[in-house]
Structure formats: structure tokens, C-alpha cells
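> Sequence unavailable; structure follows:
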């Protein structure tokens, strides 16, 4: 597990047995992590406020202050944390409420060490800064896409250019991890640009963007090495879905495939 600092993980649950089991699993998956425990919502909230926490495993039903109430207070305060809610009941209403409050995923008790491993793997990917390039001839659209990407869960260093030719020039000095490439551009269309980009940088991942239906372009996009198609306008959760698929991460319950996204 590659992170640039020692992880601080909060285990917040009123069950001593659950805290011990999760501590055991985390000791196996992240042996160098600093583990903090809380047995009620108020103590959990204080632990988060007092010291930086990277990951929070938060029980929904706790005395004094529920996990959802604690999450609500954190969101109101403006804190953005990697929170995994836990409960013995997979109540879809509560899970949806947690998603709306910014939780990353939901764990139904009991769970396995492999489930914890997939969650920590996701955290590492989300925290590992991705170099992202926006290619679109419209300054307004680039600004909108920039705002969407900036509100995703993934940490991104975002740059932009206004044409396929400019993207190819940039590739000679900078290697982005992901390119959001508009299909309709005046010099090179998206498929043409993708062929040149992949020839220059085979490892780069390309997401084709268009405001129009591209169902007739699937074969051309596949041959150009494009990962998926996304229709404008799109939103942060759709980008998060795409990047989870792109990096082979377990899909959290907070994300789902929408009609805007076409996987190739």
C-alpha cells in the first residue's frame, strides 16, 4: 500500500467485539496505520475534529450520536472525509442517506478482511494524484468539465488545451494519466486525435466526451483505444464511476452506471 504518510484510521462502533475484529483486519492490511477508536458518535466526532483522520469506519447506530448524525455535522462543518458506514442491516434508505451525506461506501456486518482490503486499495487510488488533461475547443465547456473533475473523489492535477494538435504538443513534455477528449473539434476530431495520442503515449487512458449520441461510433472508438464514452453534461459521480472501472476498483454502493456513460 503506497501512501505518502502514515494512515490514521478511526474505528467508531459501540461494539467492543467489532472494534477488535476491525483492528485485527486493519493490522493485517495496513500494519503501519495508527488506529483510533471511539465507542459512540460524540467521541468519534471529537476524534475527527481534534486530529486529522484519513479513513473513518463509522457505525450507523451508536449511542449519544448516530453515525448519520455525525456525518451530517461533518458535512455541515465543511469537512470532506473518506467515510465507510457500517451496520448489521443493509437498509437502503439509510445507505442512500449516507451517500447523500458523502459517505464513500457501506459495510454490512459481519464482513471479511478482503472487503477491508478493497476499501483501503480504493483509498490509495483516490489519494494518488492523477494527471488529467481536458481537450475541448470551447473555453466554456473546458471550465465546466474542470469544475466537474475538481469535485470528484479522486485527487487530480488538471490541465487543459483547446485542440487535438495542442494535446499532441503537450504530450511531448507531459504525460497525463487520463484525457477527457471532445469528439467534435475543428482540427482533428476525437477519434483521429485519439489514434495520434495513443501512438505517442500508449499508456494514457482516454474518455471520449460529446454532447451528441455516439452510438454509431463505438467501433471507431474501440479501434482508437478509447476506454469509454460520456455524454455532456455529466457529473462528478459519473466520473468517479468511470475511474473506478478504469482502475479496476471495487464499485462502492454510492456509485452506479448512468445512461450518460457507455463502457466500451
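Looks like it arrived, so ask away. Values in this document were obtained by computation on a predicted structure and should not be read as measured data.
> Please count neighbours and contacts with C-alpha atoms only from this point.
Noted.
> ok, which stretches of the stretch 151-264 of the chain are helices?
Assignment of helices within the stretch 151-264 of the chain using DSSP state H, counting those that start in this stretch yields the ranges 164-171, 190-200, 218-223, 236-246.
> mind putting the ones you listed in a markdown table, distance to residue 86 included?
Compiled in a markdown table, these are given as follows (distance: least, C-alpha to C-alpha, whole Å):
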| stretch | distance to residue 86 |
| --- | --- |
| helix 164-171 | 44 |
| helix 190-200 | 42 |
| helix 218-223 | 40 |
| helix 236-246 | 21 |
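> which stretch among these comes nearest residue 72?
helix 236-246 (19.4 Å; C-alpha to C-alpha).
> what's that closest one packed up against?
Under the contact criterion of 3 or more C-alpha pairs under 8 Å, 6 or more residues apart in numbering; DSSP states H and E, the helices and strands touching helix 236-246 comprise helix 139-150.
> Could you list the buried residues of the helix it packs on?
Counting neighbours by 16 or more other C-alpha atoms under 10 Å, one finds that the buried residues in helix 139-150 are 141, 142, 145, 146, 148, 149.
> tell me which of those residues is nearest to residue 83?
residue 149 (20.2 Å).
> Can you verify my assumption that the closest one contacts residue 236?
Yes. At 6.2 Å, residue 149 and residue 236 qualify as touching, with contact defined as C-alpha atoms under 8 Å.
> list the residues that contact both of those two?
Counting by C-alpha atoms under 8 Å, 6 or more residues apart in numbering, residue 149 and residue 236 have no contacts in common.
> which stretches of the protein form strands?
Ranges of strands within the chain are 8-12, 34-38, 55-59, 82-87, 105-108, 130-135, 156-161, 178-182, 205-210, 228-231, 261-263, based on DSSP state E.
> Give me the angle between the third one and strand 34-38.
An angle of 30 degrees separates the directions of strand 55-59 and strand 34-38 when computed by axes from the mean of the first three to the mean of the last three C-alpha atoms, to 10 degrees.
> From residue 55, how far off is residue 124?
Residue 124 sits 11 Å away from residue 55, taking C-alpha to C-alpha, to the nearest Å as the criterion.
> What is the burial count for residue 166?
Residue 166 sits with 12 neighbouring residues when counted by other C-alpha atoms under 10 Å.
> just residue 82 next, same as before
One way to gauge burial is a neighbour count; for residue 82, by other C-alpha under 10 Å, it gives 18.
> quick one: it and residue 119, what's the gap?
Distance of residue 82 to residue 119, computed by C-alpha to C-alpha: 10 Å.
> okay, now the one to match up with it:
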């Protein structure tokens, strides 16, 4: 199966059906106008630490919804969280042990699933404002990087901030900041503009997650907090078990992007 040419115009139900059927693809540019979300699911005994970690690091971990223990859907996601994302990563003791398109065989009755805001939500607004979205232009996954910035820890959970990067023409950086600042529930304004080394990023061509994209002359790398941060914390803190989305392969929800736009 390949990414359909009409991915941008699909409804969430239709997109989720494709993923349930085994299609694996990054979801940037899919289901225009519908909100996408990161997934992290942990045993109930670890859920408070995740919730507190998110509360203490809201820029990276804006919580959109939380399930009951064992829940496989959410108020914002009427599909099945075990099957209706295009990719999952399963962690044991903080180590990725499986990457699957169907997490049913790994799902547990005590898992609490968190849906975390995703910067894909504001990409249509960026494009409408004339700000390029290079990974969509190039048909790639968005590049994501671990930074040297520590998150504020919570219980046994801690780690470093993860960011996504989009190259922006220098003259449009102010527009990118203005547009994305109006979406605080999906990471909001950038956390850094310019020199990657200030974030401890040595090489833009070697992202920790996703794909490298072209940075053209006259463009500035712009960095947004990323909802992969909880998975980086899982890898750093090594809880016994967790399931996350494959980075860039998001949960397409039944909420609208405009629901998270502030005046």
C-alpha cells in the first residue's frame, strides 16, 4: 500500500481505516483541517508521573486527552488507539523492542493513553501564511532532534527536550512565530530560532527522529517543542513498559485544527 494522492482531503475515519489495513506513512499533510496528536501509553502505576511531567513541561507536552485505564479510544479519537495509527514503538525498560503497525498484541488492560498536541496541527496555517513547510514539499517525515535542554522531571520520569525543525526564509520568521503562537495547545511559538548549536544539535542532516530536509540559502532553522519528548523521557528514565506512536506517524483525531486556535 502507498500513500494515497488525496491524503490531504481524507476524513479521519478514512485515514484510520487505511492505517488499520496496514498502511504506514508519515502523516504530515494528511486530513487537512483535522488535528493530529502524539501518543504515549503507560501502565496505570506510571500515569501520574506522565501527567505531572506534561504539566511541568507544557510547551513540549500539551495534553489534549487521556483515556481511562485499558481504554482504546478517547473523546477526541473515536477510532482504536491500538490499530488506527500508522506506526507504534513498544518500549521495555526504556528500550525500543518492537516497531509495529498494529499494537493490539502489546496493549495491556492497565494502560493509560495520553494524546499530546502535535505541531502538524498548525502547518496548514503556516502554508496559508506563505511560510514553506519543507518536509511536506519534499515528501519526508519532519526532522526531530534531542536537545541539550533538560525537561523538568516528574517522579521517576525525566529527560531532554525534543524539537522539530522547519527551515523558514529569514523574512518570514516573524510570520512563522506569529502564526504558531496562536496554537498554544499544539506547541505554539518556536522555542528557538537560528543556530542549532545553541540547542546542542551538532548536525541538522542527522536528526534523531524523522528525515533530514533541505535548508536553502537565506533560510533560518526554526525549532518547535515536539511531542516526542515523552518518548525521549521513557528512553532516558527506563520505565518497565510504554507504547508510543512512531515519530511523525500520528493519531489523526476527530477534533478540528480551529478548535486550538486562539484569537
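In hand now; what should we look at? Note that the structure is a prediction, hence the values are computed from the model and not measured.
> TM-score for these two?
Scored by TM-score structural alignment, normalised by the length of the second structure, the superposition of the two chains gives a TM-score of 0.31; 139 aligned residues with a C-alpha RMSD of 6.2 Å.
> re earlier: and the buried residues of helix 139-150 of the first structure as CSV, adding distance to residue 23 of the first structure?
Listed next are these as CSV, based on distance: C-alpha to C-alpha, whole Å:
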residue, distance to residue 23 of the first structure
141, 46
142, 44
145, 40
146, 39
148, 36
149, 34
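> now, which of the residues you listed sits nearest residue 208 of the first structure?
residue 145 (12.6 Å).
> how about the strands of the first structure in a markdown table, adding distance to residue 242 of the first structure?
As requested, these are arranged in a markdown table below (distance: least, C-alpha to C-alpha, whole Å):
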| stretch | distance to residue 242 of the first structure |
| --- | --- |
| strand 8-12 | 27 |
| strand 34-38 | 31 |
| strand 55-59 | 22 |
| strand 82-87 | 19 |
| strand 105-108 | 16 |
| strand 130-135 | 13 |
| strand 156-161 | 14 |
| strand 178-182 | 11 |
| strand 205-210 | 9 |
| strand 228-231 | 8 |
| strand 261-263 | 8 |
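> of all the ones you listed, which lies closest to residue 70 of the first structure?
The closest of the strands of the first structure to residue 70 of the first structure is strand 55-59. By C-alpha to C-alpha, the value is 9.0 Å.
> burial of residue 114 of the first structure, as a residue count?
Residue 114 of the first structure has 11 neighbouring residues, counting by other C-alpha under 10 Å.
> which other helices and strands contact the strand or helix carrying residue 49 of the second structure?
The secondary structure element spanning residue 49 of the second structure is helix 44-56 (assigned by DSSP states H and E). Under the contact criterion of 3+ C-alpha pairs under 8 Å, 6+ apart, the helices and strands touching helix 44-56 of the second structure comprise strand 111-117.
> ok, then the element right after the strand it packs on?
Next along the chain after strand 111-117 of the second structure, taking DSSP H and E as the criterion, comes helix 123-128.
> surely residue 91 of the second structure meets residue 98?
Yes. Under the criterion of C-alpha under 8 Å, residue 91 of the second structure lies in contact with residue 98, with a separation of 7.3 Å.
> So those two - more neighbours on which side?
When residue 91 of the second structure is set against residue 98 and neighbours are counted by other C-alpha under 10 Å, the residue ahead is residue 91, at 23 against 14.
> where does that one fall, helix, sheet strand or coil?
Residue 91 of the second structure carries the three-state label strand when classified by DSSP: H, G, I helix; E, B strand; the rest coil.
> check contacts around it.
97, 98, 234, 240, 241, 242, 243 are the contacts of residue 91 of the second structure under C-alpha under 8 Å, 6+ apart.
> returning to what we had before: of the helices of the stretch 151-264 of the first structure, which is nearest residue 27 of the first structure?
Shortest distance between residue 27 of the first structure and those, using C-alpha to C-alpha, is found for helix 236-246: 25.3 Å.
> Compute the inter-axis angle for that closest one and helix 139-150.
Put simply, helix 236-246 of the first structure runs at 70 degrees to helix 139-150, going by the same axes, to 10 degrees.
> Let me know the angle separating helix 236-246 of the first structure from strand 205-210.
Here helix 236-246 of the first structure runs at 140 degrees with respect to strand 205-210, directions being taken by the same axes, to 10 degrees.
> Just the ones of the contacts of residue 91 of the second structure in strands?
Restricting the contacts of residue 91 of the second structure to those inside strands, with DSSP E as the criterion, leaves 97, 98, 241, 242, 243.
> Now the third one. Nearest residue, chain neighbours left out?
The reference is to residue 241 of the second structure. Counting by C-alpha to C-alpha, 6 or more residues apart in numbering, residue 92 is the residue found nearest to residue 241 of the second structure once chain neighbours are left out, at 4.6 Å.
> again, but for the fourth one
Nearest in space to residue 242 of the second structure, with sequence neighbours left out and distances taken as C-alpha to C-alpha, 6+ apart, is residue 42 at 4.7 Å.
> hang on, the one you found packs against residue 90?
No. With contacts defined as C-alpha under 8 Å, residue 42 of the second structure does not count as touching residue 90, sitting 10.4 Å away.
> Need the overlap of contacts for those two.
With C-alpha under 8 Å, 6+ apart as the test, residue 42 of the second structure and residue 90 both reach 241, 242, 243.
> ok, the residues you listed vs residue 178 of the second structure, which is closest?
Checking these against residue 178 of the second structure with C-alpha to C-alpha, the nearest one is residue 243 at 33.8 Å.
> Now for the closest one: which residues touch it?
Residue 243 of the second structure sits in contact with 39, 40, 41, 42, 88, 89, 90, 91, where contact means C-alpha under 8 Å, 6+ apart.
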